[in-house]
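1. can't give you the sequence, but here's the structure:
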């Protein structure tokens, strides 16, 4: 059965896009070569934690959304949006394997006049230097002449109910002006505002700038957190005061590490370096180094607190609160909690956890005991560490019950806990 839209990749990018399209009345098919998302969706469940609720999935299915593992469906759509995962590889370069597989599957069935859009996070130049050749070689068609090609990097914030696709401006950069307008016509059905970039590289670089802006500024306040602790300065009060400045300042807050799907990208290290000047962004590399050190710093603070109270990390009962990468979400992508738990285990600590959104948590493939009664667990633990400030946590009450409470998010009232 033909459809107006194919969403390729049913992960944290593709599912919300498919939901928005179905809500807008667009006949949508979702393709993923992995049979697991298909099986979960057909059963009315989200295959990705923290993306959509079961009721939202059921509404999508009742609205006509059709998940499939059959690539033949891609040959019967007007618009195809590639939302394939692009994780970091072992060498910290972006892995474009899934993107390449999606492009080949689409190219074999690509028809003239189709609009192909790329939402995956990619290094600048990927749309033209990677995606375009794969589509043209596999289809025999020419981008910009026989089919439209554009990049529109996703700006979705998983779990954010305030800023959703409909009210978040969509940046679009087409291979040609006609490609841009075709993409704008599609996204104009889903969002209130479309922003036209000069081309695909400008659209791709917009995502790089936005992601690196977040990481660099978090790195700055992470360094400030360490400095302020050494000097006996309350950083959280400093931030409170600084954010009253009505210009030239945007508040960021430190934490135990930086998680999420938007990884920092250094365009100096591209998979096709012969076509780029190869100048690394030193500030981005340094920011990543600083943020990667934060779990170790949290461990250091844990050990110091325990020692100050006559206890050793070895044999200590440590309760970790909040193991997701952002508050009020089940998404654990790159959350620092797992590294912190691993390091504490290596030091001989007995680890437990509590998270209202994560009912089963494993570290090194071993289940970590989950606290049933939060207050009782905090009272029994030698040290409680707040890693994520979920809305359901009564932090003032926890500060009273816990023997020792380390707050890595600055969410507890001043003086109620030891803060990062």
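-> Everything's here; your move. Everything numeric here is computed off the predicted structure, so don't read it as measured data.
2. C-alpha only now, for contacts and for neighbours.
-> Fine.
3. What helices and strands are in contact with the longest helix along the chain?
-> Counting by DSSP state H, the longest helix found in the chain is helix 200-231. Packing contacts for helix 200-231, counted by 3 or more CA pairs under 8 Å, 6 or more residues apart in numbering; DSSP states H and E, involve strand 148-151, strand 170-174, helix 235-242, helix 282-308.
4. if you set the cut-off to 6 Å instead, what comes out?
-> With contacts defined as 3 or more CA pairs under 6 Å, 6 or more residues apart in numbering; DSSP states H and E, helix 200-231 has these neighbours: strand 170-174, helix 282-308.
5. if you compare those, which one is most tucked away?
-> strand 170-174 (a mean of 26; mean count of other CA atoms under 10 Å).
6. So the residue nearest to the spatial centre of the chain versus residue 299, what's the distance?
-> Centroid-nearest residue in the chain: residue 261, 2.3 Å away (criterion: CA atoms, centre = their mean). Residue 261 sits 24 Å away from residue 299, going by CA to CA, to the nearest Å.
7. And the helices and strands packed on helix 200-231: which comes nearest residue 146?
-> strand 170-174 (13.9 Å; CA to CA).
8. okay, the angle between the closest one and helix 200-231?
-> Counting by axes from the mean of the first three to the mean of the last three CA atoms, to 10 degrees, strand 170-174 lies at 140 degrees to helix 200-231.
9. Quick one: the helices in the stretch 301-420 of the chain, in order.
-> Under the criterion DSSP state H, counting those that start in this stretch, the stretch 301-420 of the chain contains helices at 337-346, 374-380, 395-401.
10. Switch those over to JSON lines; also include mean neighbour count and distance to residue 100.
-> JSON lines is the format used below for those (neighbours: other CA atoms under 10 Å; distance: least, CA to CA, whole Å):
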{"stretch": "helix 337-346", "mean neighbour count": "18", "distance to residue 100": "30"}
{"stretch": "helix 374-380", "mean neighbour count": "19", "distance to residue 100": "46"}
{"stretch": "helix 395-401", "mean neighbour count": "18", "distance to residue 100": "46"}
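11. take a look at this one as well, against the first:
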């Protein structure tokens, strides 16, 4: 049975008088804000980046796969405002946290963004507020890290004065079939009231809210989803290497295998893992498992395989340049096609293309890139030296000036026919040339 405070919260959700605060206005936070705006719910967006906040309030920010019409309309009607003023954290009835959870250089969880955000909330926390973490993390973070900070700083108690929950984001940037509102939401609460309030809130925002027994279970669900993908991608990456040695095309094998109507799910190889989830999330569990004296050998092996893929691609590129009688890689001019970690988006977080550039240049080659979605490389933790590099044009004459074109991202908005016709050598890590029917003697898979 829910308390009167929880019942009042749920009533405000039902009549859409609730105010939601979204902390972190990036690839997760903005779609979350949009889902609330679609339901007529007022949103206050919080971010530490003043330029991003100013752009949002001016309706000028552009994330290519996210329509911003509702943000623009929300700023005009005061249904949406972005701010860097964290003193306003006491205004919303629910605070949804969507901040980064990266890894350190030693592949350990970096919860600094979550901790700083929680500390900021704790200083302004008021009775009756719901606080929900959406950032992917290891089981136990919500109750073991966030709750002590919130309770000790605010002198309020979780489950009595305020309410705490975990509901992992499930964004798939650029997916034309599923967005925030159409993807079921996992919800775990710290107590019955927190769960009921979170279910009501997310039930209003998305197609379905799915309850689980605890915040730790909800945290484990998200890790399991992405570990499943990481392990299966590692499997096909390893199969690609084995089959290539046998003269077998792994993409043909997968396409044939997926005709089986049961017992098989297709995954595809690539030049390495990218994005904010799959390269990172499995290591959150491997780190936490050490606390219980458990070694996650299967997950760690998958990580090793996926991490090695850019090295294998560069080795293949070098062999192809040499076998074609052209030159050593150290003397070559290479064009990387695609900096985004997946096609048709402008997201380059953890992109394997950045590692490819690093490895190729270490061998002495000159590297340029073209990406219709990313005109310039923005600062990253791992590759600060690439900051500011600009996408180059890929006309007929430009293509002829490179010794090889390495396709790392298979954006649709690219003239692959022209690339195949004008490039001296094409190394395709995504099988896009074959899929589009542009096979030729100068095209090789990697």
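-> Arrived safely, thanks for sending. Keep in mind that this is a model prediction, so the values were computed, not measured.
12. since we're on residue 52 of the first structure, how many residues are nearby?
-> Using other CA atoms under 10 Å, residue 52 of the first structure has 18 neighbouring residues.
13. repeat for the one 3 residues further on
-> Other residues within reach of residue 55 of the first structure by the criterion other CA under 10 Å amount to 12.
14. Residue 269 of the first structure matches what in the second structure?
-> Aligning on TM-score structural alignment places residue 269 of the first structure opposite residue 287 in the second structure.
15. so that match, which of the three states?
-> At residue 287 of the second structure the chain is in helix, as set by DSSP: H, G, I helix; E, B strand; the rest coil.
16. Distance of the corresponding residue of the first structure for residue 363 of the second structure relative to residue 406 of the first structure?
-> Applying TM-score structural alignment, one finds that residue 363 of the second structure aligns to residue 347 in the first structure. Remark: distance between residue 347 of the first structure and residue 406 of the first structure (CA to CA) = 18 Å.
17. quick one: which of the two has more around it?
-> Legend: neighbour count by other CA under 10 Å for residue 347 of the first structure and residue 406, higher for residue 406 (24 against 16).
18. check contacts around the equivalent of that one over in the second structure.
-> Superposed on the second structure with TM-score structural alignment, residue 406 of the first structure falls opposite residue 427. Counting by CA atoms under 6 Å, 6 or more residues apart in numbering, residue 427 of the second structure makes contact with 406, 444-445.
19. Mind putting those into CSV with distance to residue 122 of the second structure and neighbour count?
-> CSV is the format used below for those (distance: CA to CA, whole Å; neighbours: other CA atoms under 10 Å):
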residue, distance to residue 122 of the second structure, neighbour count
406, 49, 26
444, 56, 19
445, 53, 21
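20. Just tell me the aligned range of stretch 332-342 of the second structure in the first structure.
-> Using TM-score structural alignment, stretch 332-342 of the second structure pairs with 316-326 in the first structure.
21. Straight-line length of the matching stretch, end to end?
-> End-to-end distance of stretch 316-326 of the first structure (CA to CA): 27 Å.
22. can you check stretch 231-251 of the first structure too?
-> This stretch, stretch 231-251 of the first structure, spans 21 Å end to end (CA to CA).
23. Report the buried residues of that stretch.
-> For stretch 231-251 of the first structure, the neighbour count (16 or more other CA atoms under 10 Å) marks 235-236 as buried.
24. so where is it in the second structure?
-> Under TM-score structural alignment, the counterpart of stretch 231-251 of the first structure in the second structure spans residues 246-266.
25. Check the gap between the closest residue to residue 401 of the first structure other than its chain neighbours and residue 400 of the first structure for me.
-> Nearest residue to residue 401 of the first structure, sequence neighbours excluded (CA to CA, 6 or more residues apart in numbering): residue 379, at 5.2 Å. Noted for residue 379 of the first structure: a distance of 9 Å to residue 400 of the first structure, by CA to CA.
26. Next: residue 125 of the first structure.
-> 54 Å.
27. how many neighbours does the aligned residue in the first structure for residue 403 of the second structure have?
-> By TM-score structural alignment, residue 403 of the second structure lines up with residue 382 in the first structure. Applying other CA under 10 Å, we find 22 other residues in the vicinity of residue 382 of the first structure.
28. How about residue 136 of the first structure: what's its closest non-neighbour residue?
-> residue 142 (5.6 Å).
29. Could you identify the residue of the second structure that aligns with the one you found?
-> When the second structure is aligned by TM-score structural alignment, residue 142 of the first structure is paired with residue 157.
30. can you check residue 181 of the first structure too?
-> Residue 181 of the first structure maps onto residue 196 in the second structure, by TM-score structural alignment.
31. Help me confirm that that match is found in a strand?
-> No - according to three-state DSSP, residue 196 of the second structure belongs to no strand; its state is helix.
32. Check the gap between it and residue 74 of the second structure for me.
-> On the measure of CA to CA, residue 196 of the second structure and residue 74 of the second structure end up 28 Å apart.
33. Ok, residue 308 of the second structure next?
-> On the measure of CA to CA, residue 308 of the second structure and residue 74 of the second structure end up 45 Å apart.
34. ok, back up a step: nearest residue to the match of residue 363 of the second structure other than its sequence neighbours?
-> Closest to residue 347 of the first structure by CA to CA, 6+ apart is residue 314, at 5.7 Å.
35. quick one: contacts for the one you found?
-> Residue 314 of the first structure makes contact with 347-349 under the criterion CA under 6 Å, 6+ apart.
36. Can you show me which of these carry over to the second structure?
-> Shared with the second structure under both residues aligned by TM-score structural alignment, their matches' CA atoms under 6 Å, the contacts from the contacts of residue 314 of the first structure are 347-349.
37. picking up where we left off before, OK, contacts around the match of residue 403 of the second structure?
-> 316-317 are the contacts of residue 382 of the first structure under CA under 6 Å, 6+ apart.
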